[in-house]
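Pasted the sequence and its predicted model underneath.
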Amino acid sequence: MLRSRIVPCLLMQDGGLVKTRGFGAPKYVGDPLNAVKIFNEKQVDELMFLDIDASAKRRPPDFKRLRSLAIESRMPLCYGGGVTHADEAVKIISSGFEKVSVSAAALARPALVREMAQAVGTQSVVVTIDVRRNRLLAGYTIHSLNGREKHRTPLLEFCRQAEDLGAGELVINSIDRDGEMAGYDLDLARQVRAAVSIPLTFVGGAGNVQHMQELIDAVGVVGAAAGSMFVFKGPFRAVLISYDRPARLA
């Protein structure tokens, strides 16, 4: 039986972990391997690593680093960043990760999603979609490459296409709410939930466990992911890795 998951989403840049705000102003928050060790002790549901520069710099995944993270981890892992071919997904899964995420590459060549599903199985293929609210059209626009490239494909159309091609999960990332810690975009969550039937994870905006509970109450079983909530403490955003769960999921 599926249940909701609470997922720390960690951003990697130049070998370290950073946290952004609105996809900009990255702040160093620690070492990836050390974070894995800490989250091991906190019995995290799942851990997501996204290399935010790999695709923008056309750099392949750092397979050596990924192997070291997988060896240390006692929890399911998802990785995204720089994956452009199915054989790269195979190497990542072989290194010990359970899921591989694609974003810009899937937008540029949607057939990649099918190729990955055939190579590693639907359950291991994640399509991450970065979106920004379009104030003029009262909808959402897909972006890629750290928010720099805008795409014309309608959000819900691309979500359905990814599902049809074999994606086992979608991660919907709100650029507007990234790092704000003021709550998820529940309208966005409801729209995507109504459009597809595969598992969903939402990230962008969580600042406390109540925000996560509100998301789960709004759309049902879902992945509630966050970055700032798990790496910052207090109004001055001191770096402190933590892990909390909504009371109903404890």
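Good, I have the coordinates. Numbering: from 1, shown residues only.

From now on I want contacts and neighbour counts done on CA atoms only, so please keep to that.
Noted.

what are the ranges of the helices in this structure?
Assigned by DSSP state H, the chain shows helices spanning 32-41, 63-72, 86-95, 104-108, 111-120, 155-165, 186-195, 209-219, 228-231.

most packed of the ones you listed?
helix 228-231 (a mean of 24; mean count of other C-alpha atoms under 10 Å).

what sits up against it?
8, 19, 29, 179, 181, 206-208, 239-244 (C-alpha atoms under 8 Å, 6 or more residues apart in numbering).

Repeat that for stretch 113-127.
Contacts of stretch 113-127 (C-alpha under 8 Å, 6+ apart): 85-87, 89-90, 93, 98-103, 106, 162, 165-171.

what's the answer for stretch 47-62, then?
7-13, 75-84, 88, 104, 145-146.

what about residue 14, how many neighbours?
Residues lying near residue 14 (other C-alpha atoms under 10 Å) number 10.

For it, give its distance to residue 78.
19 Å (C-alpha to C-alpha, to the nearest Å).

Okay, one more to line up with it:
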Amino acid sequence: MLRTRVIPALLLLNESLVKTYQFGKYRYIGDPCNTLRIFNELEVDELIILDIAATRTGCGPNFELLTDIANECFMPLCYGGGISEFDQAKRIFNIGFEKVSLNSSCFSRPELVTKLSEHYGSQAVIASIDVKKNMFGKYEVMANNGKVSTKRSPIEWAEELESLGAGEILLTSIDKEGTWDGYDIDLVKQVSEVVSVPVIANGGAGSVEHARQAVKDGNASAVAMGSCVVFQKKGMGVLVNFPEPSSLKGLSNDCE
């Protein structure tokens, strides 16, 4: 039985790593390459890097920094942020990244999802969905780093992205992000039940037990972790870490 993937999700801002709270205020974490060296030593299986300013500023991916990151890392890498053209994604793959994550471009250029999937395989394309509850408690897909509501249902949007060729869904709860309170299990379950591709639960992880809940109760195929792998504890200082292999034993949605 394969263990469920536990994936550090790191946020880039102006060539530094930061950690946000509900897509708003943020704390400085450190230099990307220094941080990634630690994750190398911790033998992390996979890693997601998201540039949270690349689309908003229009600057696109920082290829020089991404080259340094790829040269530093030994684990499979996914990059997202500011990818709006096929040639940008091609350059990222050529640098050494195994996957790309698309968010805003899924709205503006949905054909890009299909083109990348056909060229590199669906396993190389992660569709990122950011979700927030509106004032009536209804889930809505958000765009532009969580600033603009698309009025779309995450369930319908996930189905559409799968049909376009996305091989995975990175599902982030904005309301839970950075809280340490656990994943939005209802959201994860609703999306996982309507798509056949893996769903990566993101937003709110504070412990391995939260990951177990996302997998067992939410049917997530994988979990992403942010705050709890870059801080000592909630409200404390920076400490890059990763759960001990023994604590992840049995982390599978097939286990009893």
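That came through fine. Just so it is clear, the model here is predicted, and its values are computed rather than measured.

what's the TM between chain one and chain two?
TM-score of the superposed chains, computed with TM-score structural alignment, normalised by the length of structure 1, equals 0.95; 249 aligned residues with a C-alpha RMSD of 1.5 Å.

re earlier: now the helices of structure 1 in TSV, with distance to residue 53 of structure 1?
Converted to TSV, the helices of structure 1 look like this (distance: least, C-alpha to C-alpha, whole Å):
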stretch	distance to residue 53 of structure 1
helix 32-41	15
helix 63-72	15
helix 86-95	17
helix 104-108	12
helix 111-120	20
helix 155-165	23
helix 186-195	26
helix 209-219	28
helix 228-231	19
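
Ok, which of these comes nearest residue 2 of structure 1?
With C-alpha to C-alpha, the closest approach to residue 2 of structure 1 among these belongs to helix 209-219: 12.8 Å.

Now that closest one on structure 2. Mean distance?
Compared with structure 2 after fitting, helix 209-219 of structure 1 has a mean deviation of 1.2 Å; criterion: mean C-alpha distance after the TM-score superposition for structure 1.

ok, how many other residues are close to the equivalent of residue 202 of structure 1 over in structure 2?
Counting by TM-score structural alignment, residue 202 of structure 1 corresponds to residue 201 in structure 2. Residue 201 of structure 2 has 32 neighbours, counted by other C-alpha under 10 Å.

Give me the spatial nearest neighbour of residue 201 of structure 2, chain neighbours excluded.
Nearest non-adjacent residue to residue 201 of structure 2, counting by C-alpha to C-alpha, 6 or more residues apart in numbering: residue 223, 4.7 Å away.

now that neighbour: how far from residue 139 of structure 2?
20 Å.

Next up, the contacts around the most centrally placed residue in structure 1.
The centroid of structure 1 falls nearest to residue 171 when counting by C-alpha atoms, centre = their mean (5.3 Å). For residue 171 of structure 1, the contacting residues are 126-129, 200-203, by C-alpha under 8 Å, 6+ apart.

Run those past structure 2 and keep the common ones.
Compared against structure 2 with both residues aligned by TM-score structural alignment, their matches' C-alpha atoms under 8 Å, the contacts of residue 171 of structure 1 retain 126-129, 200-203.

Narrow those residues to those in strands?
126-129, 200-203 (DSSP state E).

can you list those residues in a markdown table and add distance to residue 194 of structure 1?
A markdown table is the format used below for those (distance: C-alpha to C-alpha, whole Å):
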| residue | distance to residue 194 of structure 1 |
| --- | --- |
| 126 | 18 |
| 127 | 17 |
| 128 | 17 |
| 129 | 16 |
| 200 | 11 |
| 201 | 14 |
| 202 | 14 |
| 203 | 18 |
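
quick one on the thing from earlier: pick the one among the contacts of helix 228-231 of structure 1 closest to residue 134 of structure 1.
residue 179 (18.9 Å).

Skipping adjacent residues, who's closest to the closest one in space?
Per C-alpha to C-alpha, 6+ apart, closest to residue 179 of structure 1 is residue 21, 4.4 Å.

what does residue 20 of structure 1 give?
Closest residue in space to residue 20 of structure 1, ignoring its immediate chain neighbours: residue 26 at 4.4 Å, by C-alpha to C-alpha, 6+ apart.

What count of nearby residues applies to that neighbour?
Other residues near residue 26 of structure 1 come to 14 when the count uses other C-alpha under 10 Å.

residue contacts, residue 243 of structure 2?
residue 208.

Compute the first-to-last residue distance for stretch 142-155 of structure 1.
Using C-alpha to C-alpha, the two ends of stretch 142-155 of structure 1 sit 6 Å apart.

same deal with stretch 44-63 of structure 2?
End-to-end distance of stretch 44-63 of structure 2: 23 Å, with C-alpha to C-alpha as the criterion.

dump the residue contacts of residue 231 of structure 2.
Counting by C-alpha under 8 Å, 6+ apart, residue 231 of structure 2 has contacts 237-241.

tell me the contacts of the aligned partner of residue 227 of structure 1 in structure 2?
With TM-score structural alignment as the criterion, the equivalent of residue 227 of structure 1 in structure 2 is residue 226. Residues in contact with residue 226 of structure 2 (C-alpha under 8 Å, 6+ apart) are 8-10, 19, 178, 203, 205.

run the last query once more with 7 Å
8-10 (C-alpha atoms under 7 Å, 6 or more residues apart in numbering).

what's the closest of the residues you listed to residue 38 of structure 2?
For those, the nearest to residue 38 of structure 2 is residue 8 (12.0 Å; C-alpha to C-alpha).

For the closest one, give its distance to residue 242 of structure 2.
Distance, residue 8 of structure 2 to residue 242 of structure 2, by C-alpha to C-alpha: 8 Å.

Which one's more surrounded, these two?
Just comparing residue 8 of structure 2 and residue 242: by other C-alpha under 10 Å the higher neighbour count belongs to residue 8, 24 against 19.

That one and residue 223 touch, don't they?
No: under the criterion of C-alpha atoms under 7 Å, residue 8 of structure 2 makes no contact with residue 223, lying 8.6 Å away.
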